[in-house]
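Asker: Okay, structure incoming, though there's no sequence with it:
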């Protein structure tokens, strides 16, 4: 894609910001329509319910993996230039941060991306939780929690194992990697057929997932044509949420980039989708105990996501799509800790297929 005209006319930061907004709007709109939610999928799996929510997550996940690896295969995305692979990452942070994020995700009843999507539909619980998430993420990135995060992150890094590229570690060919992604899609399709997932919902999940390789492709295109160095990236919410918060609090010190456009783009896309389908509805907290639970969960996600180097989407899908070792560790830790946290809160999981009532997003 030739971006020379836009780069000359609008400058690199503005092109990246606009691209981030458009990619975010695509993700937000179709994530809202598909009800994409890692928490719901993880708890369904923990309850032994292979239903609609699990199929939706698998569709989005496999679409991101397949789309990204196809672009890598044809040379449109240089995955080795991604932050997850180009620089040392924290293995201890991936494990510990993933655990914290999974616990927080269950307490807040939604991951960071889901809270952002829901807040755009009028859910004030999700909006406040999202603000807490962004504040703690900022404190972990540059504030009072930064030393503690850096200490935990430094306990074990990918430098100790010779890099963060899982494909290189396992010696996999591009064909095997693409076949692996297709297996995830086949699993989602099988579950969707059995659970009678609505075609529009399945399609929306795939489009939301394809927003990840779209982001990789766009930032790679800008990086190859821009004069100044540009970091290629996919879709993530921990760092961008913190940066977007600072844009509103201290705009003079905030630089425009892809992530700055991403967060408002997701909000706008979700709002438009909910507006068109008449799903806008104001919702609030139900007492102080509920508010404390959501706030605690959001705080754990903010610190855990920053420690892990990404959230349920940033590490669990975007990082996994380029097969970063730390991303797969984080994703596994999130799934495991979410199931254990739900068990600790609600006791023995039900297995009658009626788990959904306990797993409604906020």
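Answerer: Done, it's in. On a predicted model such as this, the values are computed, not experimentally measured, just so you know. Numbering: from 1, shown residues only.

Asker: Could you use CA atoms for every contact and neighbour count after this?
Answerer: Will do.

Asker: Give me the most central residue, the protein.
Answerer: Nearest to the geometric centre of the chain sits residue 313, at 1.4 Å (C-alpha atoms, centre = their mean).

Asker: Second structure follows, compare the two:
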């Protein structure tokens, strides 16, 4: 049964939400079993190590690029139809928001996606921080912080009302995206072997990248046959967290891909943790840790909405289709995280021992 026939039985909004749920479950399982975390990778890098977390992140990033660019070569997806490519991007938002998000994820000890995965395993610290992230993201999207976000984002935007495809801007052939992904994957496998990472972890790390491609292909396929407009999107946790929060608070909210994504990740991570017997309650170790997590979550909530995506949305999903501002935001997230670790955490642990 093709999608056109399926729409005779399921309306477009509910089918989009189901696709989000499916993408989220795949992402949640893979992220929980691989311990995928941008914050951990940036800390390793900031401390002069190319360790296991860095290997996992590079493999996730590279496989997302390969899967997405490969799907585009096969005609299963078009990057120019993606929501984040079809709207104007903000250079200023990518820089300011990226730096804020990077600092926030170090303070909160996890990016927004990682917090959601950990919350599903019983980590109450991540649950509280994740809720604060969602509330601040919603405030930045439509609430009190929206004017400030709009002013900062409007300082410097991409021309012509659209974002910029880096491959096209650099006049590179379409296959160069796949080539870059394969090169980064080779580096990731070399580092994985050096760090003695098992094949199972590598498969699940690749699964996170596959989930990103799955979201792109599913929403693109639905957009081709749906009567009403359907956003072509994939895994990200800034907008979806805010929308999911409002979905459960507002009675007339409409289902969509973003609404299914967050519960899907939670469900996938919960099931993976249950099977591996890693479910356990964890709380804050003290008031200082609580304050730090709350401040970090707030920085991430505003920073992600300003940057146009979180560590996943910009750093993997947007980067996989070579959205220019997503690459800039991801770079600034790395810089913000490294600087925060250097000035906040390393003095406590001792830079010489890091």
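Answerer: Arrived safely, thanks for sending. Everything numeric in this text was worked out from a predicted model, so none of it was measured.

Asker: Which residue, other than its chain neighbours, is closest to the residue nearest to the centre of structure 1?
Answerer: Closest residue in space to residue 313 of structure 1, ignoring its immediate chain neighbours: residue 236 at 5.7 Å, by C-alpha to C-alpha, 6 or more residues apart in numbering.

Asker: re earlier: map the residue nearest to the centre of structure 1 onto structure 2.
Answerer: Alignment note (TM-score structural alignment): residue 313 of structure 1 maps to residue 312 of structure 2.

Asker: right, and that match touches residue 113 too?
Answerer: Yes - the criterion here is C-alpha atoms under 8 Å, and residue 312 of structure 2 meets it with residue 113 at 6.9 Å.

Asker: quick one: common contacting residues for the two?
Answerer: Common neighbours of residue 312 of structure 2 and residue 113, using C-alpha atoms under 8 Å, 6 or more residues apart in numbering, are 236, 237.

Asker: How much space separates residue 340 of structure 1 from residue 243 of structure 1?
Answerer: 32 Å (C-alpha to C-alpha, to the nearest Å).

Asker: Those two: who's more crowded?
Answerer: For residue 340 of structure 1 versus residue 243, neighbours defined as other C-alpha atoms under 10 Å are more numerous around residue 243 (26 against 17).

Asker: so where is the helix or strand encompassing residue 118 of structure 1 in structure 2?
Answerer: For residue 118 of structure 1, the host element (DSSP states H and E) is helix 112-119. Using TM-score structural alignment, helix 112-119 of structure 1 lines up with residues 112-119 of structure 2.

Asker: Longest helix of structure 1, counting residues only.
Answerer: helix 199-225 (DSSP state H).

Asker: Against structure 2, what's the mean shift for it, could you check?
Answerer: Its matched residues in structure 2 lie on average 0.6 Å from helix 199-225 of structure 1 after superposition (mean C-alpha distance after the TM-score superposition for structure 1).

Asker: Kindly report the same for stretch 57-66 of structure 1.
Answerer: Mean deviation for stretch 57-66 of structure 1: 0.6 Å (mean C-alpha distance after the TM-score superposition for structure 1).

Asker: neighbouring contacts of that stretch?
Answerer: Under C-alpha under 8 Å, 6+ apart, the answer for stretch 57-66 of structure 1 is 36-38, 41, 178, 181-182, 184-185, 187-189, 202, 205-213, 317-318, 320-322.

Asker: Report the buried residues of stretch 76-95 of structure 1.
Answerer: 76-79, 81-85, 89-95 (16 or more other C-alpha atoms under 10 Å).

Asker: end-to-end on it?
Answerer: Start-to-end, stretch 76-95 of structure 1 (C-alpha to C-alpha) is 31 Å.

Asker: distance between the ends of stretch 318-328 of structure 2?
Answerer: By C-alpha to C-alpha, the extent of stretch 318-328 of structure 2 from end to end equals 10 Å.

Asker: With stretch 104-120 of structure 1 instead?
Answerer: Span of stretch 104-120 of structure 1 from end to end, C-alpha to C-alpha: 21 Å.

Asker: Figure out how far it is from the centre of its chain.
Answerer: 11 Å (C-alpha atoms, centre = their mean, to the nearest Å).

Asker: what do you get for stretch 218-232 of structure 1?
Answerer: The answer for stretch 218-232 of structure 1 is 22 Å, by C-alpha atoms, centre = their mean.

Asker: which residues touch that stretch?
Answerer: With C-alpha under 8 Å, 6+ apart, stretch 218-232 of structure 1 has contacts from 1-4, 7, 12, 16, 19, 76-78, 81-83, 216, 233-234, 258.

Asker: try stretch 282-302 of structure 1
Answerer: 100-109, 111-112, 121-125, 128-130, 132-137, 140, 238, 311.

Asker: Go again with 6 Å.
Answerer: For stretch 282-302 of structure 1, the external contacting residues (C-alpha atoms under 6 Å, 6 or more residues apart in numbering) are 100-101, 104, 107-108, 122-125, 129, 132-133, 136-137.

Asker: Quick one: which of the residues you listed is the most crowded by neighbours?
Answerer: residue 101 (36 neighbours).

Asker: Quick check: closest non-adjacent residue to that residue.
Answerer: residue 301 (4.3 Å).

Asker: And the one you found, how close does it get to residue 246 of structure 1?
Answerer: Residue 301 of structure 1 is 18 Å from residue 246 of structure 1, by C-alpha to C-alpha.

Asker: neighbour-wise, which of the two wins?
Answerer: Neighbours were counted for residue 301 of structure 1 and for residue 246 using other C-alpha under 10 Å; residue 301 has more, 39 against 19.
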